[in-house]
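Novice: generate coordinates for the sequence data below:
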Amino acid sequence: MFKKLFSIANPMFLLSACAALLTACATSPTGRSQFIMLPETQIDQMGLQAFDTLKSDKKISYNPQYNQATTCIANAITQVVGGSWEVVVFEDKSTNAFALPGNKIGVHTGMLQLVDNQEQLAAVIGHEVGHVLAKHSNERASQEMAVNQGLNILQAMTVPTSPLGQLGFGLLGVGAQYGVLKPFSRTQESEADIIGVDLMAKAGFDPRNSINLWQKMDQATQGQQPVEFMSTHPSHATRVKDLEQHMPQAMGLFQQAQGMGKQPHCL
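Specialist: Below you'll find the model as predicted:
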């Protein structure tokens, strides 16, 4: 259906493509120009489907301490952005967390065991929410659609091990769960860092701990992370440098939050 609709031989495709290109320019929260041509409702539905699948496939943790701390921190951050968000802790030793379109947040127990304090977990959750706010999944899906003339993967995500299902999970940033790695780009990761540190600061978490987090992640992955030019992610050293440059602004937001009485005690 989609291939027929978007066929180059179809005159309607040419008209639709021209209109799409004129309306596909968007601006991220940091002011970066983006190519986004898919409706947010479709991307949100992908996120909802992916989260439901993950909850069915992965073991959910009912550890009261983990759930209380994670929910408390996530609520403090999402109150800054608004909306109702679902938060789930997954029983998984990997040091991972994610946020999906449709306002879904997942945190692995391995991440909770790695962090030293609530601020470091707030940096992680803020970063992941930053991906959602910046519409990074839509950006990647739009690029995929522009290249392949169609993106009919929503139904396929009910079978995450299928090629289209893997593509869908990869575009959302959780493809590694099902054996396909499609990480966010360096630009998107760096952007999520800045958005995330501002979010945690606005929520009343000391943003300086974001630097401590990446230094800790660096120590935890010694010998496991490729050098930056071989990776789609910024190196931990680059992340720390960028965060240090942005820290005066983040500290200003933190001081404002403190003045408003925002002093979360979650962990």
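Novice: please make it C-alpha for all contacts and neighbour counts, starting now.
Specialist: Fine.
Novice: need the residues that contact stretch 13-20.
Specialist: For stretch 13-20, contacts defined as Cα atoms under 8 Å, 6 or more residues apart in numbering pick out Leu5, Phe6, Ser7, Ile8, Met37.
Novice: which residue packs closest to the fourth one, ignoring adjacent ones?
Specialist: Of all residues not flanking Ile8 in the chain, Leu14 sits nearest, at 7.0 Å (Cα to Cα, 6 or more residues apart in numbering).
Novice: about what we covered before: output the contacts of stretch 13-20 in TSV, with secondary structure and neighbour count appended to each entry.
Specialist: Output for these, formatted as TSV (DSSP: H, G, I helix; E, B strand; the rest coil; neighbours: other Cα atoms under 10 Å):
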residue	secondary structure	neighbour count
Leu5	helix	15
Phe6	coil	20
Ser7	coil	15
Ile8	coil	13
Met37	coil	21
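Novice: among these, which one lies nearest to Glu91?
Specialist: Met37 (35.7 Å; Cα to Cα).
Novice: what is the burial count for the closest residue to the closest one other than its chain neighbours?
Specialist: Computed as Cα to Cα, 6+ apart, the closest residue to Met37 that is not its neighbour in sequence is Ala24, at 4.7 Å. Under the neighbour criterion other Cα atoms under 10 Å, Ala24 is assigned a count of 16.
Novice: here is the second sequence; please produce its structure so I can put it next to the first one:
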Amino acid sequence: MKLLPVLLLSTLALTGCVTTESPTGRNQILLFSSQEIDQMGASSFEQIKKQEKVSQDPKLNAYVDCVANRITSVLPKSNLPWDVVVFESDQVNAFALPGGHIGVYTGLLKVAENEDQLATVIGHEVAHVLANHSNEQVSRAKLTGTGMQLADVALGAGGVSNKDLYMAALGLGTQVGFILPYGREQESEADVMGVELMARAGFDPSQSMVLWQNMAKQGGEQGPELLSTHPSHGHRIDELTQMQSQVMPLYQASKGQVQNRCQKTK
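Specialist: Reported below is the predicted structural model:
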């Protein structure tokens, strides 16, 4: 154990650590370039598409595409094409990956009752990518695993590979049975950024509280997969309530410009 600090310092020195600030001013250590983290996201997304059943329902896909496209259209780098895939699964879950990838499980659509509530989740997940949370998590996994070799030893009994650990760090723990959860500060940042994104895209931010109330009713005390590592329902709803005065003007200014409403299918 005495060697651990030395190994961590060596990893930092060899990797080319970059320290930056998150959208709320937190210090972030990012060990990977944007190109590297985008490649991890693309690789993980391809793996998931092979593992999960992709929905072929044209109306369902059109609905999710509509919501996701309106969210991504207001991003600073709106020229980036985002790949949106709907997965046939009872999981109440969704995710976004670096490189422009969004996955939505059909189970979520039973809880997100309208376009505004679905936009709450997609905005939140996209915000994780926008705030470099994926890079931060994978960097943390690399540091705490000292180059991933020690992580292999620690996780070997569970059969978790390097690729699986990276996927878990990207927020895909439910796919690999191992979770490296986002911290509360990261979750709060994603809430703040996500509700602003949805408001700018013409979605009603007041529906964000309703969505998380619906989530709180699912799956008993633990809630659905999407909430497994998130702050408490009450804390999240309180924060979103306090934000309404800031984001409602954005919604009022943008809702009249929306030409394509997203209609949920039965």
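Novice: need the TM-score between these chains.
Specialist: Once the chains are laid over each other, their TM-score by TM-score structural alignment, normalised by the length of structure 2 reads 0.84; 243 aligned residues with a Cα RMSD of 2.4 Å.
Novice: if you count neighbours, what's buried in whatever helix or strand the residue nearest to Ile8 of structure 1 lives in?
Specialist: Per DSSP states H and E, Leu14 of structure 1 falls inside helix 11-23. Buried residues in helix 11-23 of structure 1, counted by 16 or more other Cα atoms under 10 Å: Phe13, Ala17.
Novice: distance from the chain centre to that helix, please.
Specialist: 29 Å (Cα atoms, centre = their mean, to the nearest Å).
Novice: what's the match for Val258 of structure 2 in structure 1?
Specialist: Applying TM-score structural alignment, one finds that Val258 of structure 2 aligns to Lys262 in structure 1.
Novice: right, I mislabeled it, should have said Ala216 of structure 2
Specialist: Using TM-score structural alignment, Ala216 of structure 2 sits opposite Asp218 in structure 1.
Novice: check Ala131 of structure 2 too.
Specialist: The equivalent of Ala131 of structure 2 in structure 1 is Ala134 (alignment by TM-score structural alignment).
Novice: how about the residue nearest to its match when sequence neighbours are not counted, what does it touch?
Specialist: Excluding the flanking residues, the one nearest Ala134 of structure 1 by Cα to Cα, 6+ apart is Ser28, at 5.3 Å. Neighbour list for Ser28 of structure 1: Gln34, Ala134, Lys135 [criterion: Cα under 8 Å, 6+ apart].
Novice: and for the last one, the neighbour number?
Specialist: When neighbours are counted by other Cα under 10 Å, Lys135 of structure 1 registers 24.
Novice: same question for the second one.
Specialist: Neighbourhood size, Ala134 of structure 1 [other Cα under 10 Å]: 21.
Novice: can you pull up the most central residue in structure 2?
Specialist: In structure 2, the C-alpha nearest the mean C-alpha coordinate belongs to Glu125, at 2.9 Å (Cα atoms, centre = their mean).
Novice: other SSEs contacting the host helix or strand of that one?
Specialist: Assessed by DSSP H and E, Glu125 of structure 2 sits inside helix 115-130. Applying 3 or more Cα pairs under 8 Å, 6 or more residues apart in numbering; DSSP states H and E, we find helix 115-130 of structure 2 packed against helix 58-72, strand 94-97, helix 184-200, helix 207-216.
Novice: what range in structure 1 matches the third one?
Specialist: Aligned using TM-score structural alignment, helix 184-200 of structure 2 spans residues 186-202 in structure 1.
Novice: likewise for stretch 47-67 of structure 2?
Specialist: Residues 53-73 of structure 1 are matched to stretch 47-67 of structure 2 when aligned by TM-score structural alignment.
Novice: which of the residues in that stretch are buried?
Specialist: Buried residues in stretch 53-73 of structure 1, counted by 16+ other Cα under 10 Å: Leu54, Ile60, Ser61, Tyr66, Asn67, Ala69, Thr70, Thr71, Cys72, Ile73.
Novice: what's the end-to-end length of it?
Specialist: End-to-end distance for stretch 53-73 of structure 1: 24 Å, by Cα to Cα, to the nearest Å.
Novice: now do the buried residues in the helix or strand that contains Ala253 of structure 2.
Specialist: According to DSSP H and E, Ala253 of structure 2 maps onto helix 233-254. Within helix 233-254 of structure 2, the residues that count as buried by 16+ other Cα under 10 Å are His233, Arg236, Ile237, Leu240, Met243, Gln244, Val247, Met248, Leu250, Tyr251, Ser254.
Novice: the fifth one pairs with which position in structure 1?
Specialist: Read that as Met243 of structure 2. Alignment note: Met243 of structure 2 maps to His246 in structure 1; criterion TM-score structural alignment.
Novice: its match touches Ile194, doesn't it?
Specialist: Yes. Here His246 of structure 1 reaches Ile194: they are 7.4 Å apart, a contact under Cα atoms under 8 Å.
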